[in-house]
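Undergrad: got a structure for you, letters missing:
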């Protein structure tokens, strides 16, 4: 009873709080040493495992160009490294302590034991807290691409300067929403508008650029989907009208957006696609390309710009840049004639020059004679003759794949589809496994790109083909290999007879 009274005395109680409790706590560090070290080791292990799982997820994100790691995940990884490093120092002192004992090694060093146990005890909740903070539902978010990136193959030709200035000024003009660029196929309309769009984004004229290819046989759903992909927007309906309404609302959230509609052959109604402009959304700019100026008249374009073929010196400079310096070569006179017959069209100059680079003089002479046959002919004949020259330089596998490209949907081709068709048609029969066939397909695709007959796709699962080149590939397949090709939704006036189909090697 006397002891209880003593403890409950306020003065004695305060002394107990200030002196005895801290002393007991310090003693506990010594007696709980093993538990504190064991608990810290266990939690550091759990934290290290959690860190590795998050790092694996982050590495996966970094391989995906449309995903970005969340900022708090990056901060957490940095903090975790520091936490693990600090805890590791404590555990390292524990290991060193085991080797250093007082009284000639007969008993533990109590002072070091106390110090290490105390630090381990204080580090434990920090390690546990860090692990709990790493319970992320997702480590990344999808990002909307702001621009189309660097434009491959762009050359700053002087003849393009005035057109580029006109287009840029129209983009700056608040009263102009619809802008058109027209010119013959292969003159470089797409390359120019992409370059101008990227510069406009970098200069702050627009904040976001999206692009969709329309083609001569437009499918509104496809155009809608291309625009939606750039905006990271997912449709959950099939109705074109409902999709248009929802796409329009999504576009209206962007204050300064440039929408490129490439390769328009006939007038389309933008409201049916879901593209707001003018009073409906002044933040939209629509930049279109076409071979026919009358298309823009029908669509009410406020500013149209003509793009002409390259001037003779520009065409020669581009040709010589590809084939190499010919100033001291006896090939120069022939090369000048060949370049001239490419009609100032980059779509012809680049593949022809690429095909003739490092070739013997007799091949240059033969190429010149082939191109001469179409002097005075129409545009299409001259274009096809130049492309046929490049086609003739291809190897058998490259020709087979090139003809196949002419039978598929225009512009964008999925490599997975090419693989299926290649296997079905037996293009690479000498390959014994699926992986070997895919590797060979990718090699042939790479060769066609080097020949400038195939273009890079928007991602590694796609390739693109210029509409002029595809049209030529279709004609080659039809003329020389009896392939019957009809565009989707084309109405035939008369179904071909049985004899015709018996001559066909395939139907697309």
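TA: Received the coordinates, thanks. Just so we're clear, the structure is a prediction, and the values are computed from it rather than from any experiment.
Undergrad: make it CA atoms for all contacts and neighbour counts henceforth
TA: Will do.
Undergrad: and residue 102, how many neighbours does it have?
TA: 10 (other CA atoms under 10 Å).
Undergrad: I'd like to check which residues are in contact with the nearest residue to it once chain neighbours are set aside.
TA: Nearest non-adjacent residue to residue 102, counting by CA to CA, 6 or more residues apart in numbering: residue 109, 5.3 Å away. If you count contacts by CA atoms under 8 Å, 6 or more residues apart in numbering, residue 109 has them with 97, 100, 101, 102.
Undergrad: What about these, which are in strands?
TA: Residues of the contacts of residue 109 located in strands (DSSP state E): residue 101.
Undergrad: so what's residue 95 up against?
TA: No contacts exist for residue 95 under CA under 8 Å, 6+ apart.
Undergrad: 10 Å instead, please
TA: Each residue near residue 95 by CA atoms under 10 Å, 6 or more residues apart in numbering is listed here: residue 89.
Undergrad: adding another structure so you can compare the two:
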């Protein structure tokens, strides 16, 4: 059989290799697209690609022998070699290429979506300059770790509330006080839907429908398998947490809130009984932050400032 059909087996193998190459190219393009989209490639897909490379290489070596396997002037190649080539071609086609083509059809997607760490969770080098905030930092972290209440932080605009609570979130995640830390900047115009979407994204939820978002999110946040910290930053007005889906009850095993605002009364209305105030940076810290921000331009700016003051004083003195 293999001897008689060796030519047909080799021709058939060549056609199947072409199909496999087409499938290989299709998968490669999908893998490149998924990789560019920062998705995780399935292990089964990577293994499939490696096996395909190996089988194509082996098959093409066998096909290359076909050109030398002809009778010339009555002289024919070794019949045993023909038999072996015919058998090998059949086996590669049936036992290797066909399963690989079928496996490709069963893949579906070649990758998994990945959950990337939010940029705000990256360390902020500027925070190390705020030595005077150390006691406030520790008090907030202790309150989040121990008390069964939501925690509030207040202070004038631009004083560093956002920088502080982001650092709290990083530390809480690093020390595994919470499994999930969600940061949402609320601002003046409260967008309930955007708050819901950001929380849902961080806890691995998807809203398949537009209805009952709050109810679904509420049930998810009530689960106790993961401790969740939700940071709602820069509140301007009071709003009902139930409209978002955030549970009213607070315990050390479930969901807890860290809220920031400019005014203490707003935080008290939002369920934070003892908000912590952030004071201004001391003079040394303000100067270090300025130098850190200005960098190489700090000297140029200082000279410009001195010259401006000098010109202004001379102007008033002259008149």
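TA: Received, thanks. The structure displayed is predicted, hence computed values, not measured ones.
Undergrad: Just the TM-score for the two chains, thanks.
TA: Superposed pair, TM-score by TM-score structural alignment, normalised by the length of the second structure: 0.82. Supporting alignment: 307 aligned residues with a CA RMSD of 3.3 Å.
Undergrad: ok, the contacts of residue 109 of the first structure in the second structure: which stay?
TA: Retained in the second structure (both residues aligned by TM-score structural alignment, their matches' CA atoms under 8 Å) from those: not a single contact.
Undergrad: Narrow the contacts of residue 109 of the first structure to those that are buried.
TA: Among those, not one counts as buried by 16 or more other CA atoms under 10 Å.
Undergrad: Residue 11 of the second structure contacts residue 89, correct?
TA: Yes: Residue 11 of the second structure lies in contact with residue 89 (CA atoms under 10 Å); the separation is 8.9 Å.
Undergrad: To which residue of the first structure is residue 258 of the second structure aligned?
TA: With TM-score structural alignment as the criterion, residue 258 of the second structure lines up with residue 287 in the first structure.
Undergrad: Check the secondary structure at its match for me.
TA: strand (DSSP: H, G, I helix; E, B strand; the rest coil).
Undergrad: before we move on, the earlier item: kindly reformat the contacts of residue 109 of the first structure as JSON lines containing distance to residue 63 of the first structure.
TA: Converted to JSON lines, the contacts of residue 109 of the first structure look like this (distance: CA to CA, whole Å):
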{"residue": "97", "distance to residue 63 of the first structure": "45"}
{"residue": "100", "distance to residue 63 of the first structure": "49"}
{"residue": "101", "distance to residue 63 of the first structure": "52"}
{"residue": "102", "distance to residue 63 of the first structure": "55"}
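Undergrad: returning to that earlier point: aligned partner of the residue nearest to residue 102 of the first structure in the second structure?
TA: Aligned partner of residue 109 of the first structure by TM-score structural alignment: residue 78.
Undergrad: Let me see the contact set for the residue nearest the centre of the second structure.
TA: The centroid of the second structure falls nearest to residue 116 when counting by CA atoms, centre = their mean (1.0 Å). By CA under 10 Å, 6+ apart, the contact set of residue 116 of the second structure is 38, 39, 202.
Undergrad: the helices in the stretch 201-350 of the first structure, which residues?
TA: Shown for the stretch 201-350 of the first structure, the helices assigned by DSSP state H, counting those that start in this stretch span residues 220-231, 240-252, 270-273, 293-299, 312-323, 332-340, 346-356.
Undergrad: Those helices into JSON lines, with extra columns for mean neighbour count and distance to residue 148 of the first structure?
TA: JSON lines is the format used below for the helices of the stretch 201-350 of the first structure (neighbours: other CA atoms under 10 Å; distance: least, CA to CA, whole Å):
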{"stretch": "helix 220-231", "mean neighbour count": "18", "distance to residue 148 of the first structure": "10"}
{"stretch": "helix 240-252", "mean neighbour count": "19", "distance to residue 148 of the first structure": "17"}
{"stretch": "helix 270-273", "mean neighbour count": "17", "distance to residue 148 of the first structure": "21"}
{"stretch": "helix 293-299", "mean neighbour count": "17", "distance to residue 148 of the first structure": "24"}
{"stretch": "helix 312-323", "mean neighbour count": "18", "distance to residue 148 of the first structure": "24"}
{"stretch": "helix 332-340", "mean neighbour count": "18", "distance to residue 148 of the first structure": "31"}
{"stretch": "helix 346-356", "mean neighbour count": "23", "distance to residue 148 of the first structure": "21"}
